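Student: using only what follows, build the 3D model:
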Amino acid sequence: MRKKWMASLLMMFVLFFGFSSGQLASADDEYEHEYGEGKVEDHEWDDEDDDWEEEEGYEYEVPSQSSYWHMWTRDTSVAADSSLPFQEAQEVAVQLNKESEQLYVIPRNGQLLVSGEKMANLLQADYTYHKQSRILEVSKGRDELIVRSGSNAAYENLVKTPMPSEAYFFEKSVYLPVSVIANTFGYRVSWNEGSQTIVLQSI
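Tutor: Just a heads-up that it's a prediction; the model follows:
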């Protein structure tokens, strides 16, 4: 009797931890064929990752209303600030450490979206773009961010986290909220009205 009880307990333990792990895996076979096994370290991006489920405690029906444009709160209960500094997509100077670069910025869903690849270059971070699955991995030091076009989920250091807006595929690049990529790598975002510049400051 005791052996049966122990075996049942062990089985429940294995099932619980087996199903609760939040790891990623390769998105499709073409992805692995093109980039080689282990490029995304055997992680999988399921369609379930695109939206937040009620059972996880997130109410995420309107992702564009869950954060300020310049601050990634990671908290879906924060009221939105819809006052963007501009409403039309345009080239905007993004300043970091007194250096600035012109980036194309797209106002969308209450957020300012920027090219993840170009922001990675500005932040001197490494990145890998997987064109079959439109997944972008950005890393610098111990910090890593993984996003997929069309998804409002990000993996920040392999922890699934809600983004205030879906990532967006545009001109062969994955665009995501400037606050998400900046905050991940330790920068605060602000807007300088006088110079019409997005300013990144180290946190």
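
Student: from here on, contacts and neighbour counts on C-alpha atoms
Tutor: Will do.

Student: relative to residue 106, how far out is residue 19?
Tutor: 38 Å (Cα to Cα, to the nearest Å).

Student: more neighbours: the two, which one.
Tutor: residue 106 (24 against 8; other Cα atoms under 10 Å).

Student: structure for this one too, so we can compare:
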Amino acid sequence: EITTGKSEWSVEYASASMPFGPLAQAFDNNLDAGQGWFSQVVDGYNNSPNTGAPFAVIDLGKSTWLAGVGILTSVHDVMPKSVDFYITRQELIENVITEQELNQVLCNAEPNGDGWVNSSDYTAYLAKVKAADAEIDWIHVGKVEIGALIPEFGQKEYRIDFDDTKLAEELKGRYLKVEATFFSAEEHAVLGGDRAKISEIFVKKVSKRNGVAVD
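Tutor: Okay, the predicted model is just below:
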């Protein structure tokens, strides 16, 4: 079943969001807001540095047996080229970032967005987070590929449902890592895009095994 109640989800750590598209909007299940997670990576956007693929580690609240993953995109000029999903069997991740840093990631504290990304503080933050992330044993569980930028407006769903072989791997984890790959600046230039956005993150979970409910 597709997870709809996401009140237990939270951000453990992540790269920066833009102030007009906080990361939390990518899974708050409130599509009426019309927003989603924006991140700035494309070279030259507002003179921002290329800080690499935007990523977020999401605490699902409890260990979850994944049956599929997916995203909802928005208009063409903010489509990611692809999105990779990972889980870890590590039971607990904590103290990677401070509460203040988390509030900056979620755009609930200053500085955030471009102001933070262009600062030396953010460079140090990102180095710290990437070092901690490299110590975690991530298991790649799926990749959603958009394929090509198209002059299309409106939200579009891209989802992977695991087959029996994948389900048999029992890909269970409390933490989900989501990493977006941008279209190149040249690819974006065709339709005028310079950023990427995920309007919603989907997790499909195993709810029953041989008719017996799975916790």
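
Student: report the TM-score for the pair.
Tutor: TM-score of the superposed chains, computed with TM-score structural alignment, normalised by the length of the first structure, equals 0.20; 79 aligned residues with a Cα RMSD of 6.3 Å.

Student: biggest helix in the second structure by residues?
Tutor: In the second structure, assigned by DSSP state H, the helix with the most residues is helix 120-134.

Student: give the next helix or strand downstream of it.
Tutor: Per DSSP states H and E, the first helix or strand lying C-terminal to helix 120-134 of the second structure is strand 139-145.

Student: between the helix or strand just after that next one and strand 139-145, how big is the angle?
Tutor: Later in the chain than strand 139-145 of the second structure, the nearest helix or strand by DSSP H and E is strand 156-161. Relative orientation of strand 156-161 of the second structure and strand 139-145, computed by axes from the mean of the first three to the mean of the last three Cα atoms, to 10 degrees: 140 degrees.

Student: which other residues reach strand 156-161 of the second structure?
Tutor: The contact list for strand 156-161 of the second structure, computed with Cα atoms under 8 Å, 6 or more residues apart in numbering, reads 67-74, 142-146, 202, 204.

Student: go again with 6 Å.
Tutor: 68-73 (Cα atoms under 6 Å, 6 or more residues apart in numbering).

Student: strands of the first structure, start to end?
Tutor: Assigned by DSSP state E, the first structure shows strands spanning 90-96, 99-108, 111-115, 126-130, 135-140, 143-148, 153-156, 159-162, 168-170, 173-177, 187-192, 197-202.

Student: so which of those is nearest residue 4 of the first structure?
Tutor: strand 159-162 (35.8 Å; Cα to Cα).

Student: next, the buried residues of the closest one.
Tutor: Buried residues in strand 159-162 of the first structure, counted by 16 or more other Cα atoms under 10 Å: 160-162.

Student: and that strand, what does it pack against?
Tutor: Secondary-structure packing of strand 159-162 of the first structure (3 or more Cα pairs under 6 Å, 6 or more residues apart in numbering; DSSP states H and E): strand 153-156.
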